[in-house]
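# Sequence first, predicted coordinates after that:
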Amino acid sequence: MRRHRLAFSLALSALLSLSLVTWAVAEPGDAAVRKYFAAETAALTNQPIVTATSIDQWKAKRGEYQEQLKEMLGLQPWPEKTDLQTTVTGTLEKDGVTVEKIHFQSRPGLYVTGNLYRPTKAEGRLPAILYVCGHGKVVEDGVSLGNKTHYQHHGAWFARHGFVCLTIDTLQLGEIQGLHHGTHHLGMWWWVNRGYSPIGVETWNCVRALDLLQARDDVDPERIGVTGRSGGGAYSWYIAALDDRIKAAVPVAGITDLQNHIVDDCINGHCDCMFWTNTPRYDFSFLPAMVAPRPLMIANTDSDPIFPLDGVTRTFFAAREIYSLYDAKANLGLAIVDGGHADTQPLRVPAFHWLCRHLKGESPLIDDPATPMFTKKELKVFGELPADQINTEIQETFVPVAPGAEVPASEIAWKSQAAELKETLLAKSFAGWPNRKSKPQLTQVVADKIGDATITTFDLQTQPGVVLPVILIDNGGQNATLQLADQTDWTALETLTTAAADGKSPNSDAAQTLLKSPGKTYFLVQRGVGSTQWDQDKKKETHIRRRFLQLGQTVHGMRVWDTRRAIQAIESQSPGTPLTIAADGVDAGVAIYATIFEPSVAKVTATHLPADHRNGPILLNVRRFMNMPEAVALAAQNAQIEVDADGAAAVAYAQTVGKQLKWPAKQVTVNK
């Protein structure tokens, strides 16, 4: 182990030459995971744009891309467009501008509050703007007035210049305050299992806002544009990419690339409302590419710390490749002004001009500023919040979860059902796994003895840049066990291997217990544990986990992969040896999923196995099509499953399937 630690220390020293930006090295795995993120990001740069070789190819794929985007937003299947229940609660009029205080329901009980600005006197149908708001919190006397009131000057400007402009509140900062920060700091990692992100709600609200605008007699349905800044800039991207009814767009300070988010730490400053569920593993340049060939201006400042200039310009030039294929480079603009992350007049002027040009056919001199016309309180929509609102709990229902699976009627039906679930897992939950078919190898680092036990430390490379310790305690015998080691196990293993190197017996009870492990017990020190442990500061560890999400992965999903590689390596080293996997809690769920794809596993011994993915493991999208009970049944095709009393609910479905299909009685058991 001492030689292993020395080798790791040398590698770590080399990695420290990397630019770590604001991420200080606090744990031994920080530099290694930093390098991993850089490599994974580089592999996804400008995907899928870089695969486009012709306009015909891009057009042929665009429909598929739109369906993927819907799924990435939690909008697949496409929700029913129910009655909007549009209600105007009051109007304001001043200096030729009329404001309708309006609310609608994008789905029953999901209220969207907004202000609709229009010229008081106008004839015919007018071009319209959907203005989506950033994080401008407005609360007076403990009451949220909605961020629409913070951005009112934009709507007023458009109305004064011949547009209808609907400015809508966001989920978190509206008059009814929902959540944007589930994984950011609230620990709601189960959102990931559902493929839920509040950006899906924001985008759906925009879809329904377009429905509202198109239904109005004073709006030309073929001349609708979108703009917004910061969070609103992001929502502008998503709705423009998804909905072709948007004829011109100006997202302001709302996008940058994976390089900025993952490598340069911008993700730390953004809530969940900025991010999709990146199942197909795309870069954010995908969004402007999907707007092509419609008119799109990317607007930003040169010193924005959360949307840095280098990432913004890289995104622009990547999108221009697709605009060029359409022979529509003139429809893509880039406006950069000086300043930081702020809503400034110099940044508004290019947006106003672009939308006048492409929706009105005019190129006016913008010589009047956008200024507020009303007090914020005047613009409030609700006198009393509706009792039937679901905004505050929309994360529980927005993305449908799969019901419990039916028990198959026959072996043939089960094989079909199992094959479909495995295929869906690979496509929707584990698409971030490496494409590696070669058998992994256990590379011996050091071997020592304590009494009759041999303690051997191996290195296991599970993918390029990821090397995990595997420690074998061999007390003789034919059977082998793979134990998934957590940080507590690692502490005991370090004590044991250090003592073995010194020719001594370990002085801790935990290490003594490990030393007595029966047969051959391999301990896989999991990714993020022991020598690969990253910073455990709650905020920093959270943003590390969020980085995995934007790479189309999860920590638990990659641990499933690592466990598979360990199983394969042990099989290569000891062909035909019956292998049991032992794990506890969420790690037991990891073991179950690895066993689904590794038929050489003879048995899984799981303690405290969660019955519902809400309690882990966290895997992309998994609750959209299955839950832990189905996973246990899939694993039980290959291996015996043994759980303690806490796991009874998790294995009940597998027991029923086994009874129906006449599996051996010991295939799925509960030790009470």
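Thanks, I have the structure now.

# switch to C-alpha atoms for all contacts and neighbour counts from now on
Will do.

# which residues of the stretch 351-500 of the chain fall in helices?
Using DSSP state H, counting those that start in this stretch, the helices found in the stretch 351-500 of the chain span residues 411-424, 487-501.

# looking at the ones you listed, which is buried most?
Mean neighbour count, computed with mean count of other C-alpha atoms under 10 Å, is highest for helix 487-501 among the helices of the stretch 351-500 of the chain, reaching a mean of 20.

# and for that helix, what are the contacting residues?
Helix 487-501 has contacts (C-alpha atoms under 8 Å, 6 or more residues apart in numbering) with 1-2, 448-450, 455, 471, 505-508, 510-512, 514-515, 525, 529-530.

# gap between that helix and the chain center?
Computed by C-alpha atoms, centre = their mean, to the nearest Å, the chain-centroid distance of helix 487-501 equals 35 Å.

# ditto for stretch 347-360
Computed by C-alpha atoms, centre = their mean, the chain-centroid distance of stretch 347-360 equals 33 Å.

# which parts of it are buried?
Applying a neighbour-count criterion of 16 or more other C-alpha atoms under 10 Å, the buried positions in stretch 347-360 are 347, 348, 349, 350, 351, 352, 354, 355, 356, 358, 359.

# residues contacting the fifth one?
Meaning residue 351. Residue 351 makes contacts with 227, 250, 297, 299, as judged by C-alpha under 8 Å, 6+ apart.

# Look up how far residue 131 lies from it.
Residue 351 is 12 Å from residue 131, where distance means C-alpha to C-alpha, to the nearest Å.

# Between those two, which contacts overlap?
Residues touching both residue 351 and residue 131 (C-alpha under 8 Å, 6+ apart): residue 227.

# mind checking the SS state of residue 122?
Secondary structure assignment for residue 122 (DSSP: H, G, I helix; E, B strand; the rest coil): coil.

# try residue 115
Applying three-state DSSP: residue 115 is strand.

# Just give the closest residue to it, not the sequence neighbours.
Take residue 115 and drop its neighbours on the chain: the residue closest to it by C-alpha to C-alpha, 6 or more residues apart in numbering is residue 101, 4.9 Å away.

# Put this next to the first one:
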Amino acid sequence: MDGFGPAVDGHYDVADQTRSYLRERARRQFERTHDERRPLDTRGAVESHREHVREWFLDTIGGLPDRPADADVTVTASLERDGHRVDCLTFESRPGFHVTANCYVPDGEGPHPGVLFCCGHVGAAKIDPLNQRACIELVTNGFVVLAVDPVGQGEREQYHDPDTGERVVGGGGGVFEHCYAGQQWRYAGANVAQVFVHDARCALDVLAERDDVDSDRLGVTGTSGGGLQTQYLCLVDGRPAVAAPCCSVTTREEWLRTGKRIDAEQHLTGAITAGIDYADFLAAFAPIPLFVGAAASDQYFPVEGVHEAVERTRRAYDSFDAAGNVRLHVADEPHCSVYDLSEPVFEWFCARLGDGEYVSCADHDVVDGAALHATPAGSVRAAFPDERTVDDLLREDLASRASTESPEATDGESDAGEAVDPTVVRRRVREQFDLDRAAADLRPRRTRTDEGDGLTVEYVWFRTERDPDIVVTGLLASDPDATARRPAVVCFEDGTAELPERSDDVAELAAAYGTVLVVDPRGVGAVADRPIPIPNWVDHENGIYGTEFKLAYDALLLDDSLFGMRVFDVLRAVELLREATGTDSVALVGEGVGASHALYAAGATEHVERVTLRSLEAGFREMATSHEYPYDARLTVDGVLDCDVPLVLDALDVRGVRVDR
């Protein structure tokens, strides 16, 4: 029993199907946003838009906690340099959650202007030589500069083996840690960006409250991920008087065309559907001086989008007669550091915040990294035995939510002893995964039919959505000698790609159920998408930054989920099997991630009477609250805890659906 040949046995080219589907949906939304966008041509319009964007952003990341009254700033070491010193310090953005930083302090009493330096994705973070050089340029010109390690970088690694001290999750200059933690926060309907933004606000407190800093002259800058932190901070906090986000601006439309990925804290669920783009953040800064640094050959933030975003921003600034407060500098570089953007960014800070004209630093005198550590071993987790981690914060937040929320249910009983109403659960599942979306007429077509080993096998394909189209495939196997006449939809983890190795299993299932449909939801088996090799070092398909990650994250930008789309495809397979066999109810059999698809399909329809789940993944709450969990990009979902796995299982039990595990 073979699987399908290339291009659905030569019937349909599906190699780019999921990506094309997502891009077409995004294109239509971009057009709607463009047509409906109100001009930001008055101060009132800009201020109203700023409030709208800020509220949307805060809602998307799950809000922000209160800043501490006392951050317990502790200077652990100081290095005297020529014309300045560097203080190595820690502070607590939340109790037991330490932030490590270097504070560059110029000679003289001040008060000096201050700059918060947000680090991008480089593992060494604040002690990276290029980041040191940028900070030295600023301190030499009279700025107090606070360079901060983001969570997951520098001295703030979150996942390490206590016996070996080595990282359990790492790579990509912090990207992998951010995405690993980000998946957990996403399950809870929040975004790990909340941690970054809160830390940055607390860092701004530390800077502003220094006796040698003029709190009316605060600026913020950073590149790449640090540039996004700069944008987020300036959106929610009105204290910065100058902003300089670098290599972190484009348009979502230009970015989507490239096939690029972006990591968890930079990725905001529903941004495309909500019509929120990078320019909407920048326009919200008006009228404070804004320097946008960009790179002509930036491989992450296309320069065409930079020009478009800055032009939109200038129009908003013009409402304040402040278009001159916006400057774009494009360096002849690839994606690069603040320092690599050269003198214009430092000149801008000196002109807008400083006490004199910019003077280029002749000798940067970069320090060996370990000398700038704020903790003895370069690790907050080693330095503070009771140090909390980013998943501790989420776990405590969820526990706090649970104490104030009650489920909407009236029958049965959940693991927590709460009542379960299967009708409510079904509604939640259908809403969570948008399962009432428009369905295409099935119109199944056979590519071939085989007879052998007592089975009739048909290879079929059918559409589940139309315009843009989604084609799914399935192998329909019938055993005429079987006594059972309750057919089953089978969801192998890799669909029909697991054939012919699973031929005996299919034959056994056909004997047990009479007829089975081994289905390939979009992106699986015979309708798998081609690998998207951007960046070119990605080679793990279902891991962080692989093709599955890319497609799943693109779906989230549309306020949808690839996981939910596949559940929808399974439901359409249920309808096809019901029509093909003339039965009212079917069974579902799933394995691995396919078991998750089968479970949620069963929870969403009344036409399933039995479910077999093999190697069902852990519940989403369990994964969200575990320090280490089995990351799988195929399980990328936002805000799923209200219809978590245990709740759906309980609802099926109340309905009398037999569940075998």
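That came through, no problem. Since this is a predicted model, take the numbers as computed values, not measurements.

# returning to that earlier point: can you tell me which of the buried residues of stretch 347-360 of the first structure is closest to residue 194 of the first structure?
Nearest to residue 194 of the first structure, judged by C-alpha to C-alpha, of those is residue 351 at 36.1 Å.

# which position in the second structure aligns with that closest one?
Under the alignment (TM-score structural alignment), residue 351 of the first structure pairs with residue 345 of the second structure.

# Can you tell me how far that match is from residue 427 of the second structure?
Distance from residue 345 of the second structure to residue 427 of the second structure, by C-alpha to C-alpha: 53 Å.

# Could you see which of the contacts of residue 351 of the first structure carry over to the second structure?
By both residues aligned by TM-score structural alignment, their matches' C-alpha atoms under 8 Å, the contacts of residue 351 of the first structure still in contact after alignment to the second structure are 250, 297, 299.

# Which parts of the stretch 201-350 of the first structure are helices?
Along the stretch 201-350 of the first structure, counting by DSSP H, counting those that start in this stretch, helices occupy 231-242, 258, 286-291, 309-325, 345-360.

# Out of those helices, flag the one nearest residue 11 of the first structure.
Closest approach to residue 11 of the first structure among the helices of the stretch 201-350 of the first structure (C-alpha to C-alpha): helix 258, 25.9 Å.

# By how much does that closest one deviate from the second structure on average?
After superposition onto the second structure, the average distance of helix 258 of the first structure to its aligned residues comes to 3.7 Å, using mean C-alpha distance after the TM-score superposition for the first structure.

# what packs against that helix?
Packing contacts for helix 258 of the first structure, counted by 3 or more C-alpha pairs under 8 Å, 6 or more residues apart in numbering; DSSP states H and E, involve no helix or strand.

# so how far is it off the chain centroid?
A distance of 12 Å separates the centroid of the chain from that of helix 258 of the first structure, by C-alpha atoms, centre = their mean.

# Now tell me what touches it from outside.
Residues contacting helix 258 of the first structure (C-alpha under 8 Å, 6+ apart): 41, 45, 283, 284, 550.

# is it possible to export those residues to JSON lines including distance to residue 610 of the first structure and neighbour count?
As requested, these are exported to JSON lines (distance: C-alpha to C-alpha, whole Å; neighbours: other C-alpha atoms under 10 Å):
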{"residue": "41", "distance to residue 610 of the first structure": "32", "neighbour count": "24"}
{"residue": "45", "distance to residue 610 of the first structure": "36", "neighbour count": "20"}
{"residue": "283", "distance to residue 610 of the first structure": "33", "neighbour count": "24"}
{"residue": "284", "distance to residue 610 of the first structure": "34", "neighbour count": "27"}
{"residue": "550", "distance to residue 610 of the first structure": "25", "neighbour count": "23"}
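
# element containing residue 590 of the second structure?
Using DSSP states H and E, the element containing residue 590 of the second structure is strand 586-591.

# Show me what secondary structure element comes after that strand.
Immediately after strand 586-591 of the second structure, counting by DSSP H and E, sits helix 593-604.

# Now that following helix on the first structure. Mean distance?
Averaged out, helix 593-604 of the second structure is 2.4 Å away (mean C-alpha distance after the TM-score superposition for the first structure).

# okay, that helix sits on what stretch of the first structure?
Residue span in the first structure matched to helix 593-604 of the second structure, by TM-score structural alignment: 586-597.

# most centrally placed residue in the second structure?
residue 264 (3.0 Å; C-alpha atoms, centre = their mean).

# I'd assumed residue 184 was in contact with it.
No: contact criterion C-alpha atoms under 8 Å: residue 264 of the second structure and residue 184 do not qualify, at 10.2 Å.

# before we move on, back to that, name the element the residue nearest to residue 115 of the first structure belongs to?
Using DSSP H and E, residue 101 of the first structure maps to strand 97-107.

# cool, and residue 604 of the first structure?
Taking DSSP H and E as the criterion, residue 604 of the first structure maps to strand 601-607.

# still on that earlier bit, please indicate which of the kept ones among the contacts of residue 351 of the first structure has the highest neighbour count?
Most neighbours among these, by other C-alpha atoms under 10 Å: residue 250, with 29 neighbours.

# quick one: what's aligned to that residue in the second structure?
In the second structure, residue 250 of the first structure lands on residue 244 (TM-score structural alignment).

# what sits against that match?
Residue 244 of the second structure sits next to 219, 220, 221, 222, 227, 230, 290, 291, 292, 293, 345 when contact means C-alpha under 8 Å, 6+ apart.

# That'll do, ta.
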